[in-house]
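[1] Provided below for reference: sequence and predicted model.
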Amino acid sequence: MARPRAFDEEQVLQAVREQFWDAGYAATSLEDLMRVTGLGKGSLYAAFGDKRQLFLRALRGYTDENHDHLRRALAEPPRAVDALRMLLEAPIGDPADAGPRRGCLLANSTCELGNADPEVLAHAHRTYETTTALIGDCVARAQREGDLPAGADPIALARALLAAQQGIVFMSRTGLDRATLTATARSLAARLLPDHSGDRTDRTDRTDRS
């Protein structure tokens, strides 16, 4: 009979993810993975396969978690447009966090491996399409609530918002201070998500008077 595993698989994958996130794929050695997981080569390979398979498993877990978090974040505010504005400021992070900004693991990995590994590139494409669809659903809700123009294409606006957010992620990695990043995010929000609440009020008032 096969012996049961004497380690927590999710904890191992979390440790592996942090290592790849900190150092990147190429700079992470098998010795690094053994060190952060506390497992030997045989145990790692028997449970997860080689380094590449372990990386892909960690990357998929990262994107699945991000999509779960995004669904909750977009559904939480009472009005959808507020969730979309928060989306642009999300990469800025905690002001108390003085550690290095690591950016997005998926974006980092795609830049490093996308030209050489079709599976990483395909995963990135699927992930961004799912993210775009989730943001697009939120845009459509904001349109129904009267906070965004009804004639706008939800998916086109979702792609623009995602591109803006990823730009802020990149800018954060350059060491820009929090105040500058926040001002940039709010400037983008003002252009991509203009306040139409006054228009909605005017329409309501005209309806009430008619």
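    Sure, I can see it.

[2] all contacts plus neighbour counts: C-alpha atoms, from now on.
    Noted.

[3] now the element after the longest helix along the chain, going C-ward?
    In the chain, assigned by DSSP state H, the helix with the most residues is helix 118-144. Proceeding N to C from helix 118-144, the next assigned helix or strand is helix 154-173, under DSSP states H and E.

[4] next up, a second structure to put side by side with the first:
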Amino acid sequence: MPRPREFDEDRVILAIRDEFWDKGYAATSMDDLLRVSRLGKGSLYGAFGDKRSLFLRVLRDYDDANLLMLRKSLESAARGIGVVREFVLGPTDDPTGAVARRGCLLANSNAELASSTPDVAVEARRSYDAITTILTAALERAQREGDLDPDLDPAETARAALVAQLGLIALGRTGTDVDVLTTVAQSALARLLPTPAQ
């Protein structure tokens, strides 16, 4: 019978996630992971496997949490159009620019690893496809609610909204001023989400 774990798994995963998020995969050493997890090597390996396995676990948990949050946002939103606006404007939320400079763990990881680590590319596609599906549902709802041109293709527009957000994330990582990012985001939204012709 295996012994119960003597550590808070959620705390460990969050600490490790933040280390990967701040430094990137390649720059994060096993010593870094041991330090932030406060676990011994045997405990860390025994619970989560090697660095690659641990990273993929952290990335999937991060993606699943974000997808759940986006689904809940759609369920609770007063208007479907608001979900898409909030999604695109997300990288501009913090007036200090700290959130924008940190970027998104998935986008950062995809840029760093997708060409060399097929598992990361697969995870990125899974997450981006799920995001597109949720945004498509939000846009279809916006059309039913009369907030969006009925001739617009919701799936194409959802993909364009995702691309716009990823572009804002990339710009934010360069240290682009948040006011500039906000202006760019609002300009993109004005083009992506035309209202019905009067």
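    Perfect, I can see it now. Because the structure is a prediction, the values reported are computed rather than measured.

[5] ok, back up a step: pull out the buried residues from the longest helix of structure 1.
    Within helix 118-144 of structure 1, the residues scored as buried using 16 or more other Cα atoms under 10 Å are 120-121, 123-124, 127-128, 131-143.

[6] residue 150 of structure 1: neighbour count?
    For residue 150 of structure 1, the neighbour count with other Cα atoms under 10 Å is 14.

[7] identify the residue nearest it in space, chain neighbours excluded?
    Distance criterion Cα to Cα, 6 or more residues apart in numbering; nearest residue to residue 150 of structure 1, sequence neighbours excluded, is residue 143 at 5.3 Å.

[8] I figured that neighbour hits residue 149, correct?
    Yes: taking contacts as Cα atoms under 8 Å, residue 143 of structure 1 lies within contact range of residue 149: 6.1 Å.

[9] what's near enough to touch the most centrally placed residue in structure 1?
    For structure 1, the residue nearest the mean C-alpha position is residue 66 (5.4 Å; Cα atoms, centre = their mean). By Cα atoms under 8 Å, 6 or more residues apart in numbering, the contact set of residue 66 of structure 1 is empty.

[10] so the strand or helix carrying it matches what in structure 2?
    Here residue 66 of structure 1 sits within helix 51-75, counting by DSSP H and E. Aligned using TM-score structural alignment, helix 51-75 of structure 1 spans residues 51-75 in structure 2.

[11] buried residues in that stretch?
    Of the residues in stretch 51-75 of structure 2, 51, 54-55, 57-60, 62-63, 67, 70-71, 73-74 count as buried by neighbour count, 16+ other Cα under 10 Å.

[12] quick one: it to chain centroid distance?
    In terms of Cα atoms, centre = their mean, to the nearest Å, the centre of stretch 51-75 of structure 2 is found 8 Å from the chain centre.
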